[in-house]
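In: Build the 3D model from these lines:
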Amino acid sequence: MTGFTPRRTVIAAALGAATGLAATTAAHAAPTGPALRPAAGGGTVAYRGWTSRADWRGGTHQGTRPSAEAHSGLVIARPVGTLAYADPHTGTTADWEYATWTSPAVTPGTPAGEAIVSWNARTPVGTWLQAELQGRYNDGTATPWYVMGRWTSDDGPGSIRRTSVDGQKDGKSSVWTDTFAIDDTAGGLRLASYRLRLTLYRTPGSTLTPTVWRVGAMTSDVPDRFEVPASVPGLAGGRELVVPRYSQNIHVGQYPEYDNGGEAWCSPTSSQMIVEYWGRRPSAADLAWVDPAFADPQVCHAARFTYDYQYQGCGNWPFNAAYAATYRDLRGVVTRLGSLNDAERLIAAGIPLITSQSFLKEELDGAGYGTAGHLMTVIGFTADGDVIANDPASPSDEAVRHVYKRRQFENIWLRTKRYNASGKVTSGSGGVCYLYFPVKLSEAQKRALASVGVR
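Out: Just a heads-up that it's a prediction; the model follows:
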């Protein structure tokens, strides 16, 4: 049983060229944002996001500006150039006007071995965006501009196909689908600072524009570890959130063009559960394309609109966060947490989370399967601190709720190294999770998110 094909040969600190499509702009010094948080077993994690009018104004604009809306986003003010983009997934070449925004430089408190960029945006038909990262190493040299995603919420004839970009590397670092990683961290090389760049595209002559509500990067330096320290149960004992239950397995064989349903759909199935927990869901018109004979058509919809045409799957982490944020006033972030205590603070505030883990069948009692990579939704904790999860790798919607032993769950989620079924050393996610939440939050929810570095 696998929830998504492993996208990296190694991950986290164990991980040891395409350039940008628009012109490079100058960097400006800036604060790092939230303080770094200790991760379980050592190491640090930091997330820095840009979300406000002040944030957008703090970057370098080439043809972009903050929007006038209450929740200010980044939009095209005037195009600064035209690009002929050859879409590798449709075989067509089309011209696109573009404008760019470049963030100030961010210097994490601890240099990083990995970075994951995520974004939230609205892209009307005939528009799209590209997110990039450029870093500076602690040896004083710089990375190229790495493409972290080309994304649109549409996949019709007037749009590009959303895609990651393979083959990006400079001999010191590489991009593995959605993750920037230092190739050889054992030698001490790290990412000392970084900038993000957004390029917004539209059909020439159009007045439409993408609107980006949030862009951010999670940087981390999580040590190699097969085992992580056990946390002591905390705030959320006995708290369980009422989250819809959807099985990925009832979709086996559906829509081969979106990776064939079933075990490949853990990420969009988990995403759809949380989207609906927050009271959002696709409309009847949105679902009109789904075969009416299929149960839970919204899961098919989520799979289609998280699908990465290069990765050929629905497990691209930032694409899932971006999908969630296509719903009204909903936001999504990809980050790492340091322990189940972080998750307990979120649950106590009413915020469920989606976790990424890999394990052998015997490493998680009650699951009944092993996986090279799987997403599931943490919805609560028992009075004893065990994890209550909506696990989409279940035979029916009714069977989705599981209780997993705290120690087992925490270790398979937070470790970066593990042994596979053949006894070979392979990777773990190092605590990766998706956090989806509405724009309007209670004070308790704001504090819970801030406690894990998300503002």
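In: going forward, measure contacts and count neighbours with C-alpha atoms only.
Out: Noted.
In: OK, contacts around residue 379?
Out: 240, 241, 242, 243, 347, 352, 353, 387, 388, 389, 390 (CA atoms under 8 Å, 6 or more residues apart in numbering).
In: If we use 10 Å, what do you get?
Out: 239-243, 274, 343-344, 346-347, 350-354, 387-390, 401-402 (CA atoms under 10 Å, 6 or more residues apart in numbering).
In: from those, which ones fall inside helices?
Out: 274, 343, 344, 346, 347 (DSSP state H).
In: Just confirm the fourth one contacts residue 339, I think it does.
Out: No. Applying CA atoms under 10 Å, one finds residue 346 not in contact with residue 339, separated by 11.7 Å.
In: Please generate a structure for the following sequence too, so the two can be compared:
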Amino acid sequence: MTRPTPRRTVLAAAIAAATAAATAPRAFAASDADACDLADEVAGTPGAHDGDAAPVDYRAWTRWADWHRGRDSGTGVVPGPRPGVAILRPTGTVEYTDPHTRITAPWETATWTSPEHTPRHPATEIVASWNARTPPGTWIQVELRATYTDGSRSPWFVMGRWASGDADIRRTSVDDQSDGRSSVWTDTLSVDDPASGLRLASYRLRLTLLRTPGSRVTPTVWRLGAMASDIPDRFTVPASVPGVGRGIELPVPRYSQEIHKGQYPQYDNGGEAWCSPTGSQMVIEYWGREPTAADLAWVDPSYADPQVDHAARFTYDSQYEGCGNWPFNAAYAATYRDMVGVITRLRGMGDVELLIRAGIPVITSQSFLATELDGAGYGTSGHLMCVVGFTADGDVIANDPASPDDASVRRVYKRSQFETIWLRTKRYTADGQLRSGTGGVCYLYWPLRPSGRQARALQRIGVL
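Out: Have a look, this model is predicted:
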């Protein structure tokens, strides 16, 4: 079967057609001079890919020194094993009308702006992600401003308005933001016309921390990062040679999204719409974290695997009207004790094998026709699976949530087919239309204190 097109706008095709221009809402507007002259005092990205040819660059601010290199306005650095930024003293108040509840409320604000980061290669796309704690009465906004290769700058684009809960605001992306040269759709800033040669040469990230006026609570952000990439157009990729992951299978829990079909229409109705939170929940539980009984008390007790319903609710993006927002899933994973979640791209199956050998599952994003992946039995315009290992011959062992029940979640897929559907950037639909592929996008979750082997693997692929 062919699954309906998901609400994520297909990036390459849709962005090329985007014409509507928008900027950050007036309440959050910044002067052009705001943080524009900061120098990036960090040379390179720790643990970058070997060689200088990798078209993917992930940069994160996580350490005490990182946070002090940024420009703060009302924020301070929280010390400890997981340093982060929090509200020290509010520097402003904004009125925010939630577009999904129509409720207008005042919020005290403080901001932190990163130094400018220049990726090793100019990029066509940037995806931001973050790890944070937002107690009741608080939330955060993440923005990105890019400098183009011709020296001009974009406006500040909103990359997400996020809270771990949903009582204060509705978690949301902001679509239809564009300056006529690049656009934001859901979670990705993309150059509108890559063929023009225009690229994103550098960027800054800005955090706005918000809280109820007069309160003393504060959100805390422990990790703020972005993945910048320029993956070449490709309909296929060369088959890789099986390596260090052969014969390894990680004991990742198996959950089906399909058994939830029809549950909670307000969170996109379960079933095929819940691949992303289902995959996230599998990996979170692999690391020994899970929601408490109190966390799950809202779920209908007749439902199996209520933790999947919970994950769907707390990854739901009210603008996207679904649970497939990539950074929202990573942020959800990091709400669990001492967990880290990032969005990046990998170079290929060799990187996945390296992670699997270190004990780190990889959640991959792909799209394909039913004829392109033997054994799947379906086609999809966008789907998340969890790679948990490799056979002795190097084929992919995946926990595929698009299975009729938990017992059938484990699948073995041909390595070359899986590589193509995951790593390509161009594909054709069943009716011959040209669409984009994700080019190797993945979710990576791991504990704050990984083992030595895990840390080396994460450094090797450039995210630690």
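In: Nearest to residue 22 of structure 1 among the ones in helices among the contacts of residue 379 of structure 1?
Out: residue 274 (35.2 Å; CA to CA).
In: how about that closest one, what's its partner in structure 2?
Out: Here residue 274 of structure 1 is matched to residue 283 in structure 2, going by TM-score structural alignment.
In: on that earlier part again, mark which of the contacts of residue 379 of structure 1 are buried, thanks.
Out: Neighbour-count burial (16 or more other CA atoms under 10 Å) applied to those gives 239-241, 243, 274, 343-344, 346-347, 350-354, 387-390, 401-402.
In: Can you tell me the element the nearest residue to residue 93 of structure 2 once chain neighbours are set aside falls in?
Out: Of all residues not flanking residue 93 of structure 2 in the chain, residue 108 sits nearest, at 4.4 Å (CA to CA, 6 or more residues apart in numbering). Under the criterion DSSP states H and E, the helix or strand holding residue 108 of structure 2 is strand 104-113.
In: what does the helix or strand following that strand correspond to over in structure 1?
Out: For strand 104-113 of structure 2, the following helix or strand on the C-terminal side (DSSP H and E) is strand 125-133. Aligned using TM-score structural alignment, strand 125-133 of structure 2 spans residues 114-122 in structure 1.
In: ok so, going back, from residue 158 of structure 2, how far off is the residue nearest to residue 93 of structure 2?
Out: Look at residue 108 of structure 2 and residue 158 of structure 2: by CA to CA, to the nearest Å, they are 18 Å apart.
In: Could you check which of those two is surrounded by more residues?
Out: Just comparing residue 108 of structure 2 and residue 158: by other CA atoms under 10 Å the higher neighbour count belongs to residue 158, 25 against 21.
In: What's that one aligned with over in structure 1?
Out: So, by TM-score structural alignment, residue 158 of structure 2 is matched to residue 147.
In: isn't that match right up against residue 134?
Out: Yes. Using CA under 10 Å, residue 147 of structure 1 is in contact with residue 134, at 9.0 Å.
In: so which helix or strand takes in residue 85 of structure 1?
Out: Here residue 85 of structure 1 is assigned to strand 81-86, by DSSP H and E.
In: what angle separates that strand from strand 93-102?
Out: 130 degrees (axes from the mean of the first three to the mean of the last three CA atoms, to 10 degrees).
In: Show where strand 81-86 of structure 1 falls in structure 2, residue numbers please.
Out: Counting by TM-score structural alignment, strand 81-86 of structure 1 corresponds to 92-97 in structure 2.
In: contacts for that stretch?
Out: Against stretch 92-97 of structure 2 from outside (CA under 10 Å, 6+ apart): 25-28, 73-74, 102-111, 169, 210-213.
In: rerun that using 7 Å as the cut-off
Out: 27, 103, 104, 105, 106, 107, 108, 109, 110 (CA atoms under 7 Å, 6 or more residues apart in numbering).
In: And for stretch 358-370 of structure 1?
Out: 1, 371, 372, 373, 374, 404, 408, 409, 412, 420, 421, 428.
In: Could you provide these in TSV, with additional columns for neighbour count?
Out: As requested, these are exported to TSV (neighbours: other CA atoms under 10 Å):
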residue	neighbour count
1	16
371	19
372	19
373	22
374	28
404	20
408	17
409	19
412	25
420	16
421	13
428	31
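In: show me where structure 1 has helices.
Out: 53-57, 266-277, 297-304, 317-324, 340-348, 406-414, 443-451.
In: out of the ones you listed, which comes closest to residue 9 of structure 1?
Out: helix 317-324 (16.6 Å).
In: The closest one versus strand 114-122: what angle between them?
Out: 20 degrees.
In: Helix 317-324 of structure 1 vs structure 2, average distance?
Out: Compared with structure 2 after fitting, helix 317-324 of structure 1 deviates on average by 0.3 Å (mean CA distance after the TM-score superposition for structure 1).
In: and that helix, which stretch of structure 2?
Out: Counting by TM-score structural alignment, helix 317-324 of structure 1 sits on residues 326-333 of structure 2.
In: contacting residues around the residue nearest to residue 129 of structure 2 when sequence neighbours are not counted?
Out: Excluding the flanking residues, the one nearest residue 129 of structure 2 by CA to CA, 6+ apart is residue 327, at 4.8 Å. Residues in contact with residue 327 of structure 2 (CA under 7 Å, 6+ apart) are 128, 129, 130, 187, 343.
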